[in-house]
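Q: give me coordinates for this.
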Amino acid sequence: MNGKRRRTLLKAGGTLLISLLTPITARAAQILAVRVWPADDYTRVTLENDSVLKTRHFIIKNPERLVVDIEGVDLNPTLKSLVAKVQSNDPYIKQIRVGQNKPNVVRLVFDLKEEVDPQVFTLKPIGEYQHRLVFDLYPVNPPDPIAALIEKGQWSIGDEPPTEMPPAVAQADPPYAQPKSERPPQVTRMLTIALDPGHGGEDPGAIGRRGSYEKNVVLQIAKRLKGKLEQQPNMRVMLTRDGDYFVPLGRRVQKARKVQADLFVSIHADAFVKPTANGSSVFVLSEKGASSTTARWLANKENAADLIGGANIKHHDKQLASVLLDLSTTAQINDSMKLGKAVLTEIGGINRLHKGSVEQAGFAVLKAPDIPSILIETAFISNPSEEARLNDDAYQDRMADAITNGIKKYFAANPPLAKSRML
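A: A predicted model of the protein is given here:
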């Protein structure tokens, strides 16, 4: 063996020996994206990363601060960008400060506007997301939804005196109306309608071929519908979300019950694996299985919203979960079916119906035991032509008109009963 070759082998062997003796240090986790979702209910901050992060957090008083130490992370430009993502009108965060506290530990300091109850948890990869570290900052003194309606002039303290019911839209009784002899005495009072724009925040819902997000389209339709319903002399409306933020499915139902809603209307724009699928649909709850394979598939997809949007499963209200799972009644489903038929008939006047009857499936968001509840799929956002219609102001307006007329016909045929205050 010549000297040159010998020197080369010795050098390679020395390099290998050094590499074996050198301790292996763990690669720092990479922060891929940071997002801030402010809302009246709470503010969410999300760090998306390529591995599970280990954290510890604590509160410092006077002034209120939340301190979070994240291990195994180096400060990178993405993490630094979190500072600029806090909006001045955020209800709960003044600012966020970010720094390298010590090697492989980044410290976040949330300067707060009021006392919060922080929930810090991680989410496993799902859909388009990798690992997520989530900070939900809930106020210690949460806003009261009825107080919010009072502030807007939509709810009087002690509730309002009786007001006039809307006149029946049709002269003849529709097929879903009760016979006149069986109808209960008409009660005149304010009617509270909970409108539930699906998805939001971390959960975009279905995404159209042209890039439209379901969460944006349905919020626009819900706001149009809210305006039209509030033009009625005896109706007021509560939105389960009025901006781009995530609301867990159970929380949506809880919000409706807190304002003693008479109806719950969830608004969506569905998608299917085939872009040719089209038409509008109305769904109500089923306790005995879905009315079709498509209905079952869609309910499973919508019920996954908590996984995608990021519900903190460990902090779910156990009492609420019990109510949703155990107390859904036949009476609620029967009333929901009447509402669904009235709305479906009206929607059929502006768009093809995917199916000519109200469908049923186990949608989690329809499980309020004491509120007639429907879920409307306004059109298929996965169908290019229907995606264009969903983004059209005129179509959104006609859809809101149709739902309004359906709700008015439902109440004309099924006058509301007197209501004792719900717990």
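
Q: all contacts plus neighbour counts: C-alpha atoms, from now on.
A: Noted.

Q: which helices and strands sit right next to whichever strand or helix holds residue 402?
A: For residue 402, the host element (DSSP states H and E) is helix 393-413. Using 3 or more CA pairs under 8 Å, 6 or more residues apart in numbering; DSSP states H and E as the contact criterion, the neighbours of helix 393-413 among helices and strands are helix 214-229, helix 330-347, helix 384-390.

Q: here is a second sequence; please produce its structure as well for comparison:
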Amino acid sequence: MNRLDVLFWLLAMLPALAGAVDVECRWGYTAPDKTQVLLESTMPIPHRILSLDQPDRVVIDLPGARLTGQLPPPRTDDAILIGIRAGLRRADELRLVLDLKGPARVKSFSLQGSGGAKHRIVVELIPQNPTQGNALQVSIQAQSSPAALEVRSSRRRTALIAIDAGHGGEDPGAVGPNGLREKDVTLAIARKLARLIDREPGMRALMIRDADRYIGLPERPSLARDHKADLFVSIHADAYSDPNARGSSVYTLGTGAASSEMASSVAEHENGSERVLLVEPNGRDALLDAVLHEMTRNATLEHSDTAAAAILRQLKRAGVVHRGEVQHAGFVVLKSTDLPSLLVEAAFISNTEEERLLATDAYQQLIAQAILAGIKDYLNAHPPQGLSPIPDTPRGPREQGLPLRSAGRSAPGRTREHVISQGDTLSAIAKRYQVSLSSLRAENGLDETDVIHVGQVIAIPTDS
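A: Next up is the predicted model:
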């Protein structure tokens, strides 16, 4: 352990001995060339700062501290700062995350209070010229002396989205009741998503596999990192012992127990026999490496969850989702410490009805469009370093007129659709739109069981 770490951890012990110190966060001086964030407390506290890119953000850790009052609201006219988030990194350590609009030089210094005045940590953000070099420089110092961090960014560029089609080659993945193979579905959706991304200004796709071949799970995110991807999206089709399980899901890496029994089952299936590989220290001070590793990993998990939530919102707009929140489990393919990563389960291939949907081009396109809309939401809210703006386009699949069910025929000129709500029945819908029940079934590929689900979009025929 070097002297800097010894000093930091000794200082970190002091507030813990006296109980948690209340910290208030508020805006300081703001100008076109500088933004200040003030952290005020009744006694001195140590802090660590880490500056990260892809997307640009500043992480501030305050051992022995707790937040009091509300975080200052975001200011749309600020030159560099998007907003501030807060949470507990551990039970006795406060973490603040400053989301940035672009690369910045970051400085921090302390002002000791006297005569009843509060102690302050001043964090300054100075917009950095995005054309200055390609090197990333990070320095971390303890509260005992002013800390200065500098990030130099790459030139303006497009966002690179890594698309991982699950399974492949000798690994077919799950197989549906009628023989549909997961590896074929995931590749079809991945190709559609790649085509959509490549048509978007400011975005381009990286296919992890574009053929029927198998790639080891740890190698998949490694390929994305080698190409400096901004986001890793792994596409799969769910399978479960209950044949009635249905809907789309979105997962991120779980650091503890899986968020549900099904999440654990899905992770076990997708991981197969692969073993989890751990990142080894790179020869520098082991404690500092561990701190940097954990900080980077935690910040990456935050952005993985943010991107996953954006995609899940768009999947909800498109149709049925299995769970209304992002799920977490120990997926090997998501174990990347420096790349926001998530996994999309398009539907349950073990469900006969959803297996039929997964085999159709229209449903595959629907899922691809929902994923694209979510990715754009995420990138616009948290643009990676040096990213060119992504123009707004229609917000999701529903606005583009694609029904969730597309297995049946489509009448020429059809424009009407109906979104299933609680209490709806197929016969009531047929009566409402003055069409026959048989034509409604035929239009949507339904059998005489008339099974429909909340959130499902059905097509209304123009004649009966």
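
Q: please state their TM-score.
A: Once the chains are laid over each other, their TM-score by TM-score structural alignment, normalised by the length of the first structure reads 0.52; 234 aligned residues with a CA RMSD of 2.7 Å.

Q: related to what we said a few turns ago, which stretch among the helices and strands packed on helix 393-413 of the first structure comes nearest residue 371 of the first structure?
A: Closest to residue 371 of the first structure of these is helix 330-347 (CA to CA; 6.4 Å).

Q: list the contacts of that closest one.
A: Contact with helix 330-347 of the first structure is made by 176-177, 280-286, 353, 357-358, 369-374, 399, 402-403, 405-407, 409-410, as judged by CA atoms under 8 Å, 6 or more residues apart in numbering.

Q: using neighbour counts, give me the buried entries of the residues you listed.
A: In those, burial by neighbour count holds for 176-177, 280-286, 353, 358, 369-374, 399, 402-403, 405-407, 409-410, counting by 16 or more other CA atoms under 10 Å.

Q: which stretches of the second structure form helices?
A: 3-17, 182-198, 219-226, 261-271, 286-318, 352-358, 361-381, 426-433, 437-444 (DSSP state H).

Q: rebuild the helices and strands packed on helix 393-413 of the first structure as a markdown table, extending it with mean neighbour count and distance to residue 248 of the first structure.
A: Converted to a markdown table, those look like this (neighbours: other CA atoms under 10 Å; distance: least, CA to CA, whole Å):
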| stretch | mean neighbour count | distance to residue 248 of the first structure |
| --- | --- | --- |
| helix 214-229 | 22 | 14 |
| helix 330-347 | 22 | 22 |
| helix 384-390 | 19 | 24 |
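
Q: I'd like those helices as a markdown table, with distance to residue 271 of the first structure appended.
A: Conversion of these to a markdown table gives the following (distance: least, CA to CA, whole Å):
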| stretch | distance to residue 271 of the first structure |
| --- | --- |
| helix 214-229 | 9 |
| helix 330-347 | 18 |
| helix 384-390 | 10 |
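
Q: out of the ones you listed, which gets nearest to residue 44 of the first structure?
A: helix 214-229 (16.9 Å).

Q: could you find the closest non-adjacent residue to residue 403 of the first structure?
A: residue 343 (5.5 Å; CA to CA, 6 or more residues apart in numbering).

Q: return the distance of the alignment partner in the second structure of the one you found relative to residue 250 of the second structure.
A: Residue correspondence to the second structure (TM-score structural alignment): residue 343 of the first structure is matched to residue 311. Noted for residue 311 of the second structure: a distance of 8 Å to residue 250 of the second structure, by CA to CA, to the nearest Å.

Q: again with residue 344 of the second structure
A: Relative to residue 250 of the second structure, and taking CA to CA, residue 344 of the second structure is found at 5 Å.

Q: hmm, residue 268 of the first structure is touching residue 376, no?
A: Yes - if you go by CA atoms under 8 Å, residue 268 of the first structure and residue 376 touch, sitting 5.9 Å apart.

Q: read off where stretch 112-119 of the first structure ends up in the second structure.
A: Aligned by TM-score structural alignment, stretch 112-119 of the first structure falls on no residue of the second structure.

Q: distance between the ends of that stretch?
A: By CA to CA, one end of stretch 112-119 of the first structure lies 15 Å from the other end.

Q: excluding residues flanking it in the chain, which one is nearest residue 258 of the second structure?
A: residue 329 (4.4 Å).
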